[in-house]
Every structure is written in structure tokens, then in C-alpha cells.
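[1] below is the sequence, then the predicted model.
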Amino acid sequence: MEPRRETLGPQLDFLLHEPLSRTRGGDSLQKQLLHRLRAAVLDGRLPAGSRLPGSRALAEGLGVSRNTVTLVYDVLGTEGYIEPSRQGTRVAALARPEPADRAHPAPATLGRRAERIRNRDPGGVDSFAFASGVPALAQFPLAAWRRSLDRVLLRGGTELLGYGPPRGEPALRTAVLRHLALARGMRCAPEQVVITEGAQEALSLCVRLVTDPGDIAWVEDPGYRGAQTALAGGDLTVVPVPVDRDGLRTSASDWTDRPPRLVCTTPAHQYPTGAVLTAARRLDLIEKCRRHGAWIIEDDYDSEFRHSGEPLACMQGLTPAAPVFYVGTFSKTLFPSLRLGFLVLPEQLVGRAAPVVDELLRGGHRHEQLALAHFMESGQYGRHLARMRRLYRRRRDVLRAALVEHFDVPHTVTGGDSGMHLTVRLPPDVPDRALAHAARRHRLAPRPLSPHSLNPDTAPNGLVLGYGNTPESAFAPGLRQLSHLARALA
């Protein structure tokens, strides 16, 4: 069909200035016409009240089938751009916001809670040397994990494609409970265990359960930035509390002048300094929180990898009914993209919190949860942890020796009793942010230490060197490169 200009009218001349394309593989005539008419209504070329040709006339004018035009009119009518009247189809009256003044554009603002969140360090790539918080991915037993997944897929079928229990699959909650009782000396019941989408969701869930905007929350300084983000996202007043060689250090004036509603701590292996919170400070913190009606988040992110002696007992199990939320993750013990963590609710809170959690969460990752439950119950999880403990202990020792031999910048090393990283303190004339930024260009991903502090005046200067996913052969050349970059900055 050939287009016929006389059937359209002057308001629709724009449809003839650039005819509809009939190129093979391009958008259909229907989609092209729909987009053009919709755009003309929105930009005012077809003002409110304009009468459109009938479907037959418009089809003849454009040289398309009447069915194409009818379908386009149906969509525009459903969307509210056009409406029928006694005089035919007319353009509907729509509110059109005034365009923003280029000199004074409309503000693009976030909410108050979101505005408080700052990305102070872009981080690196998991595959780069010295990336922290990343386990030895190449050592993960993929074949065993695949068998667990296949078993679940064969047995579960399509039933597992729907939503699951909000607090997680019962089989995984039970497996987590058994593991915590054996490995961490934990006292808890199955209804206290909640499976989360990683530790970050668990931290945010704690904030939502027991705090109100403006409440005071204490964080370790320097400390884990994920905890700082969760607290800022809850619109809490975040108070940095210093860390020394014995972990979180509070004073009597802290409890008098700024008593917290929530305290975030990494007692088994403080991140990033590697300090261990002493038993005396743990018990004192629990007692003071009880007295002030405060809650503790015990982030136990990598305590499975203690390199000397048995894993330390968790705070949650130190005393009956401790006011402690216990947070764990499989990102460090297995692999990060699994996105599974867990939260153990305080015993005295579970009755009121569990129904709320059931409303806040939606069960998912059902195949992965059930596969992980089988992976744990079959003994594969325990065997993998044992292998990784040996591997990380050896890598820690090799990295310590390599720092002595190949890193010729004045420094001190802290941590190393647990986990997958060492912390290196540097002199102030070697700025850690600039050094970490320069290192990324050489496929090195140490984290600067200073962004972990909320107090810029007392922020420590140094690097967090992860060795979990870095082979020993990369230590010496990586440290020599860091030495070269540090000397260039000093």
C-alpha cells in the first residue's frame, strides 16, 4: 500500500516526513507507529483534544494494514493517551511537567538514609592479588557441590521453583544449628536460625528489628564498612568506638554520655586489625548491654579459620539469654556468589521477632539452600573447612616471610591469628588510598586501611592484604611492586 498524504491531515505530517521503516529485522510497523504517536502526544505535537483519523483513514494514509492501526489505537487507549468521543478518537488531556531549567535543573536527591551512605573505597577485583575477604575459589570442591545440586534438582523437581519458607529451608537451618553447636559452642533452638541473603542482609535485618531512626549505634573504629553501611541505612546515629590489641575498647563515659541501642563487633577476629576481644571485655559488654537495654551484633565472619588452637567460643553462648544477634556467612567459607548467610536471633526476642521476619523476608534460593544442607550433612563442608584452614595457615606464614624479604617500606604487621588477611601499618608519608589506587593498575587489590575509620583525624594508615584467593607465587612479585609504588608516592 502506498501512503496517501491527503487522508492524514496536517497534524500528522510528521509521520510522512520520515516514513515507517520496512527494513527486514527492524522494529515492526506496529511498534514504530505506537512509539511515534505516543511521543507526539507527550511532546505536544498532538495536543489534548486533537482528533485523530479513523483507523481506516490512518491505515490508508500510511500505507499499512488497518489491523496495525487498530492494535496501536487499542494500546494507546489502554495507556490513557487517547480516548473515544462522539466526534471520534481524540488525544486525552495529560499533565505535562514543565521542562527543567538547564541553568537550575531539578534536584536529584536521595532519601536521608541513602545520602548518609558513602562509598569511600571502590575496592578491587576478586581475581587480583591481595583482594581481601575472598576465599580460595580455585580450591572449592565443585564436583561435590554439583552432586549436591543434582541431588536436589532430581528430588525436588518443580516444587522448589516456588517461594520457600521466609526464614529459610528447615533442612539448612538444622544443618547450621548442628554446625554451630559443634564448632562454636552455641546455645540455640531451630526457631532462632534465619537464613539470609548473605551477612549484609542479616546486619540490616538486625537494625530493622530493634532500632528506630536516630538511635545510637556503636561500631568498631576502624571497622567493617558493611556494618557501618547497615547502620547508616537505618538512619542511626553511628558512634565510632576505638579498637586496641584487645578489641573494642569502651569507657565508663561512653555508657554515660552516649549509651547505645546497638553495638556491632567482630570479637573473634576484628576486621580489619585482627584483634581478639578478650573474655573480660566480652562479659563486660554483655553485662553493660543488659543493663542499658542494648543489643549486640556479633559478626563472626571468618572465625572458622583460626590458625592456632581451637576456634574461640562465640559471645552468643557465653551466658544464658545473652542479648546477642549472631551473624555468619558462607561467602568466606565457600564462595561469595552463593549469597547465603545466617542470623541467630536472641532467645528472648525470637517469639516477637520471628513473625516480623516472616513478613519482611521472602524465601528464595531454595535449590542452593537444600544443596548446602546436603553438602554440610554429608561431611563435605567440614572436610572443606579443614583443607582451607591448612591452606590459609600456610599462606599466612608465606606472606609474613615475603613481607620481611620483599616489602622494603617501613611497616608493622597486625593480625594473622585467624582469617584470610594481614593488616600492614604504613608511615604517614605513604598515603594508603593513593597506594591502593595505583596498585589496581597492576592487578593488585589491597584495601586501604584508612577508609575503615569514621574518624579522619585518627584514621590508621595502611593496607589490608588478603591472601585467601592469592597463590603464594604471587606474594613476592606483588610486594615488590607495592614497594616500588610506595617509594614513588613518598
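    Great, that's in hand. Numbers count the residues shown, from 1 in each chain.
[2] contacts and neighbour counts: CA atoms only from here.
    OK.
[3] mind jotting down where the strands sit in the protein?
    82-85, 88-91, 193-196, 216-221, 237-244, 247-248, 262-265, 295-299, 324-329, 341-344, 412-414, 421-425, 447-448, 462-466 (DSSP state E).
[4] and of those, who's closest to residue 65?
    The closest of these to residue 65 is strand 88-91. By CA to CA, the value is 18.3 Å.
[5] mind giving me the packing neighbours of that closest one?
    strand 82-85 (3 or more CA pairs under 8 Å, 6 or more residues apart in numbering; DSSP states H and E).
[6] buried ones in the strand it packs on?
    82, 83 (16 or more other CA atoms under 10 Å).
[7] now do it: which elements does it pack against?
    Strand 82-85 packs on helix 66-79, strand 88-91, going by 3+ CA pairs under 8 Å, 6+ apart.
[8] what distance do you get for residue 431 to residue 444?
    For residue 431, the distance to residue 444 equals 16 Å [CA to CA, to the nearest Å].
[9] which one's more surrounded, the two?
    Set residue 431 next to residue 444 and count neighbours by other CA atoms under 10 Å: residue 444 wins out with 25 against 19.
[10] alright, now check it against this:
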Amino acid sequence: MIDTTLSDTASASLLSSPLSRGPGALPRQRQLIQRLKQAILAGQLPTGGKLPSSRALSEELDISRNTVLIAYEQLTAEGYVIADRQGTRVAPLSAASRSAASQAVAPAAAPLPATARRLSRIVSTRYAHDGSLPLTPGTPALTQFPVNAWRRAQDRALQAAPATTLGYGHPAGEPALREAIAQYLRVSRGVHCDASRIVITEGAQGALALCVQLLTNAGDTAWLEDPGYRGAKSAFHAGDLNVVAMRVDADGIVIPEDAWTTHPPRLIQTTPSHQYPTGAVLSLTRRLDLLERARRAGAWIIEDDYDSEFRHQGEPIAAMQGLSPDAPVLYVGTFSKTMFPALRLGFLVLPQAIAAHAMPSIIEMLRGGHRLEQLTMAAFIENGQFSRHLGRMRRLYRERQAALRDALATHLGIDHEVLGGHSGLHLTVRLPSAFPDVAIVEQARKLGMNPGALSSFALVPREEDNGLVIGYGNTGAERFPALVRRIRDVALGLGGSTPPPR
């Protein structure tokens, strides 16, 4: 037994027990550190107890002295022991500290601290699924993306500034991309903006979260389209906002007259050019009325223009933000639909009234990143590749939507109503209540299809919210007849009917 000043015989025995050796054993240095930590936290090595010298302990355990020295140095750095001229002694630890730290070394079954109350309001409506499955809403035709053109643009961006692109960028985004977006929006969407008012975000979701951070306090009221975009609901709940559902009809969001006084909003979320998920277009009368009433109420409108580039009949519908130079509108856009979701680039156009005031705070709140992707996107826009890609995708999606409409009319075999559908990457199909949409979707996913349940987009689902949100962006036109028949069989089976013979 080694000579030690520790009075407890068990403590001395602990230090003299041999370390594990052979295949599968941890390095002896790590074993020694873990053994001493656990003994100190468990009180087996009491506060102030002097540990054996490095030479004595190395001889007792038959390990190198350097192994012991390194272990003692690590324990000293982490505050377990104190080393001075008198030797190495166990550092003083309170009982509470020992208890908390011992759980970190050997976790017990004690419950974790409760999460923030707001998390209980963010209810998951998603299923774990493969987004590449056919009929997935919101997924573009990734196999048609011009990868080689994107790679060339990326190479040029990296070669132009190989070192600087690896560091932090401007918190509001790369100036080249902000300028390219401003020029594109002015021409294609009629948006009033310049680069100084644009903030690059982590997709549209990042833009929505930033709107909440900039313009609201906990307890403020936000109006949300119903059924509507689930990401906006999550962003509002994460900001501790009081979310009030505003129903949607064939002309877009419907705002009761008394809502302005009974539930005065701070934020109003809307997708006016192509309502998600119903496909409705907000009428001009309602747009102008919403702008005027929001201005009078001191409210801000979030215009989510998520897929307006894909208009299949006539010209694209101009952005609501462009109806007035001083519109109280925060314009949100994303490249997830026009490019590819993994790019995670979105943008927010701030109103002139708050841009100068908000930008200094934004610069402190955000950190510039994804510089290579941003510079590549800027080059992709400037060299015309973005416009050419959009043109190809418009033609493709127009063909796919027409094929899906034909398949639904020919093969669904169930009374249904197709909503909206003149834009975007999906069609919404309303079904009778006898065919429950959530159950249909659950079974469809087991069969390799991934439509969405319309009712899952509503805060408080109604009977008319029963239906399917069917994506066609990632699915070839030739597949729709068979896929629609498969959905028909699932629906009829759940509705108590016998599927017809194939």
C-alpha cells in the first residue's frame, strides 16, 4: 500500500487498485483521470486530502510517471485539485457542487429543468419523412437543377476572393447579393427597395423570426392566415405572441371588421400572391384595405412571397408591397423554391420607415456567414442563369400541374374540389369529411407518397379543411395517373368503400 496522508483506508485502496489493461481498455491516463474525478465528487477523496506524489502513484499503479503528472495537471486545470509546494491536495467543493458535478460524470435519473413555456405552444404537425418522395408539397424539381452552371459560378466566386470568403461577412448579407436581389425585385415583382433595406436570412423562416424580433414584444397579437403556413405559426409562438387565426376564402385572407378593435394586431402574416396552402390570390380591394387599415392601426404586414415566380396563367401578380412607396410591409422571399431547399438563403426587405433605425440592431444581432453561397447566388443572378432557370422551371411546372389536374379528374374517383392552383408547386384538393385527410396521408406515406393533410395547416380545423396538399414540383408528369389511383384506393379503403378493380 502506498504511503499517503489520506486517512480513509478506502481512499488509499482506491488509489492502489490496478488500472485496466489489454484490448478495449481506455488509455491509462484517461482511466486515472476518471477514477480521481469520480472519487473526489463522491467524497471518497475528502477536501484537503493530500494525493500521493507522482512518483509514488506511478510505482503503485505500474504506469509511467508522465501519465500521473499529466493526469494531475488536467485535474488542476479543471479545479479538482490544488497543486502547490506542499503537494497536490483535493480542492474544496461544496456538497451542492459535488452533487451537481457527480450527475455530469455519472448522470442520474433526475429530471431536467423544464423548457420554456412557449415550447408547449409549438406543436409538431410534421412526420419524419423523405422529402424526395413523390407528391411532396414545396419541393422543386431538384433533378432539373443546373448543377454544372452553379458549380462554375461557385468556382468563380471562390477564385475571385479565396481568402476573404472564408471569414465573417457583413451581418446583413453580402453586398453583391443584396444589390442583385434589389434589382431583380424591382423589375420582376414591382417591389420598392434598394440594397440598404435588404437583409439576407437563413431561408424564409429566418426572415419571419427576424420580423418577430424586430417588431414585437411578448404578448403582442399576430394575425395568421388559417389554414396557413406552419412556419409562421411556429415563429409567432416562439416569440410569445398571441396568435389569432384569420380565415381564408377564394379571395384570400378575411378580416372581420371588429377584429381591429377586439384583437388589434402588431403583425399580420399573409401570402397574397399565392396563399399557402389554398392557392387563393388576395384581391386588389382587400390588399388596399389591408394596407390602409394596418397603417391606421400601427400594424406591420409580413408579405411572404414564397413562390410567386411560378405563375402558370398570365403574368406574375405584383407584390402588395409595391402598391405604395410607404407601405407598412415587410417583404419576405426565399430561394428554396426557385433554386433548392438546402441553399437556405432567404431575404427580408425592410420598410423605409424602420430600415435605418433597425439596421444597427440587426448588425449586432446577426453574424455574416454562408459567404460563398451568397456570392455564388449573386453571380448566378447577374450572369442570367437565374432567369434562364426560372424560365425552364415555369414551363416544366405548368406541364406537371396540367398533368396532375388531368389525373385527378380521371382517376381520383371521389367527389373533390381543386382550390387555387394557378401558381406554385402544389395543388390543394378538398375532400368530403368521410375521407379523413390525416389518415389518408399516414397510409400514403407507407406506400411511398408524401402529400400533406390540409387540416394540419389550420390552427382550429373546420370541416372544409379536410383535404390533400399535393406537390407536383418533384414528380414527373407520367407518374401522376398511378399515384392518384393509389391515393384513391387508400381513401376509399378508409371511407368504407371497396376500391374498383385495376
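    Here it is on my side, so go on. Fair warning: this is a prediction, and the values are worked out from it, not measured in the lab.
[11] so which of the strands of the first structure is nearest residue 136 of the first structure?
    Among the strands of the first structure, if distance is taken as CA to CA, the winner is strand 462-466, at 10.6 Å.
[12] and the closest one, how far from the chain's centre?
    21 Å (CA atoms, centre = their mean, to the nearest Å).
[13] circling back to that earlier point, redo the helices and strands packed on strand 82-85 of the first structure as TSV? Include mean neighbour count.
    Output for these, formatted as TSV (neighbours: other CA atoms under 10 Å):
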stretch	mean neighbour count
helix 66-79	16
strand 88-91	18
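[14] what residues in the second structure pair up with stretch 277-293 of the first structure?
    Aligned using TM-score structural alignment, stretch 277-293 of the first structure spans residues 282-298 in the second structure.
[15] repeat for stretch 354-372 of the first structure
    So stretch 354-372 of the first structure sits over residues 359-377 in the second structure, by TM-score structural alignment.
[16] need the longest helix for the first structure.
    helix 380-406 (DSSP state H).
[17] ok, back up a step: dump the helices and strands packed on strand 82-85 of the first structure to TSV, plus distance to residue 35 of the first structure.
    Shown next, in TSV, are these (distance: least, CA to CA, whole Å):
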stretch	distance to residue 35 of the first structure
helix 66-79	9
strand 88-91	15
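[18] quick one, which of these is nearest to residue 114 of the first structure?
    Among these, helix 66-79 sits nearest to residue 114 of the first structure (CA to CA), with 32.8 Å.
[19] packing partners for that closest one?
    helix 29-42, helix 55-62, strand 82-85.
[20] which residues does the first one contact?
    It refers to helix 29-42 of the first structure. Judged by CA atoms under 8 Å, 6 or more residues apart in numbering, the contacts made with helix 29-42 of the first structure from elsewhere in the structure are 15, 20-22, 46-48, 64, 68-69, 71-72, 75-76, 81, 91, 96.
[21] distance from that helix to the middle of the chain?
    On CA atoms, centre = their mean, the centre of helix 29-42 of the first structure falls 39 Å from that of its chain.
[22] buried sites along it?
    For helix 29-42 of the first structure, by 16+ other CA under 10 Å, it's 29, 30, 33, 34, 37, 38, 40, 41, 42.
[23] just stretch 111-119 of the second structure next, same as before
    For stretch 111-119 of the second structure, it's none, nothing buried (16+ other CA under 10 Å).
[24] how far apart are the longest helix of the first structure and its match in the second structure?
    Here helix 380-406 of the first structure, set against the second structure after superposition, deviates by a mean of 0.5 Å using mean CA distance after the TM-score superposition for the first structure.
[25] residues in the second structure aligned with stretch 202-220 of the first structure?
    Aligned by TM-score structural alignment, stretch 202-220 of the first structure falls on residues 207-225 of the second structure.
[26] actually, stretch 170-184 of the first structure.
    Mapped onto the second structure using TM-score structural alignment, stretch 170-184 of the first structure spans residues 175-189.
[27] list the contacts of that stretch.
    Here stretch 175-189 of the second structure has contacts from 191-196, 198-200, 316-319, 322, 374-375, 377-378, 381-382, using CA under 8 Å, 6+ apart.
[28] what do you get if the cut-off is 10 Å, keeping everything else the same?
    For stretch 175-189 of the second structure, contacts defined as CA atoms under 10 Å, 6 or more residues apart in numbering pick out 169, 172, 190-200, 305, 308-309, 316-322, 333, 347, 349, 371, 373-382, 387.
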